[in-house]
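Asker: Here is my input, please return the structure:
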Amino acid sequence: MLRILLTIVLPLALPTVVYLLYVTTVEARRVRAAQEGGPVPWWVEAPWPWLVGGGVLLTGLTLGVMALTGGDAPGEVYVPAHMEDGRLVPGATRPAPTAAPGH
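Answerer: Modelled structure (predicted):
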């Protein structure tokens, strides 16, 4: 159930939730500026800093999660795809060969 939540529901719902939070914040700032009679802050009218900042944050988060959870075990060796006896053997990782004693 957690896998479904993290891989399907969260990626679909998170952009909508973030957008709704953004719209709510911008509208609250716009209303407050109108009530006080002051100018609307520049960032209320320009969503680009928020979009760029969110993109940078999500990219960093994604790269961090992939670095910490992805990849093969340390010390394994990648063996690329190759042909054996006329059939294609897919690429895989295997434990590194150990050196023979005395070498």
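Asker: switch to C-alpha atoms for all contacts and neighbour counts from now on
Answerer: OK.
Asker: Which secondary structure elements does the helix or strand residue 20 falls within sit against?
Answerer: In the assignment (DSSP states H and E), residue 20 maps to helix 10-36. Other helices and strands packing on helix 10-36, by 3 or more CA pairs under 8 Å, 6 or more residues apart in numbering; DSSP states H and E, are helix 42-45.
Asker: Show me which positions of the helix holding residue 20 end up buried.
Answerer: 22, 26, 29-30 (16 or more other CA atoms under 10 Å).
Asker: let's see this one next to it:
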Amino acid sequence: MNAVDEVTQYEILCSVERISERYLIPVLEMQITQFPFVILGFHTDNGSEYINKRVAGLLNKLLIELTKSRARRSNDNALVESKNGSIVRKHLGYGHIPQKWAPLVNEF
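Answerer: Reported below is the predicted structural model:
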């Protein structure tokens, strides 16, 4: 999971064991607390792991506005997609990483 500030380009990368709400919430909470400044907005794709009541509740509690991309418009997330290419794929490659390695990737 890649979180990027669009102004400063500050970036926090984390791995989740599975792309689901259950695994995403703790990682999202961790990412939000690691930014050295207040988060005002959170923009995501249309994935159900992000667009759900638990994520909305967390962001509402923290007064963070949630926005989402238009359907089938990957260029709405161009910043994070370019970071995925230059950072994530450069160091971890394009292959699948087994879920058992997610905690170790995060420790790294």
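Asker: Report the TM-score for the pair.
Answerer: Once superposed, the chains reach a TM-score of 0.24 (TM-score structural alignment, normalised by the length of the first structure), with 35 aligned residues with a CA RMSD of 3.0 Å.
Asker: tell me which residues of the strand or helix carrying residue 81 of the second structure are tucked away?
Answerer: Here residue 81 of the second structure sits within helix 78-83, counting by DSSP H and E. For helix 78-83 of the second structure, the neighbour count (16+ other CA under 10 Å) marks 80, 83 as buried.
Asker: Can you list the helices and strands that it packs against?
Answerer: Using 3+ CA pairs under 8 Å, 6+ apart: helix 78-83 of the second structure touches strand 2-4.
Asker: longest single helix anywhere in the second structure?
Answerer: Longest helix in the second structure, counting residues (DSSP state H): helix 21-34.
Asker: which is the next helix or strand following that helix?
Answerer: Assignment by DSSP H and E places the next element after helix 21-34 of the second structure at strand 41-44.
Asker: Ends of stretch 36-55 of the first structure, what's the gap?
Answerer: Taking CA to CA, to the nearest Å as the measure, stretch 36-55 of the first structure stretches 33 Å from start to finish.
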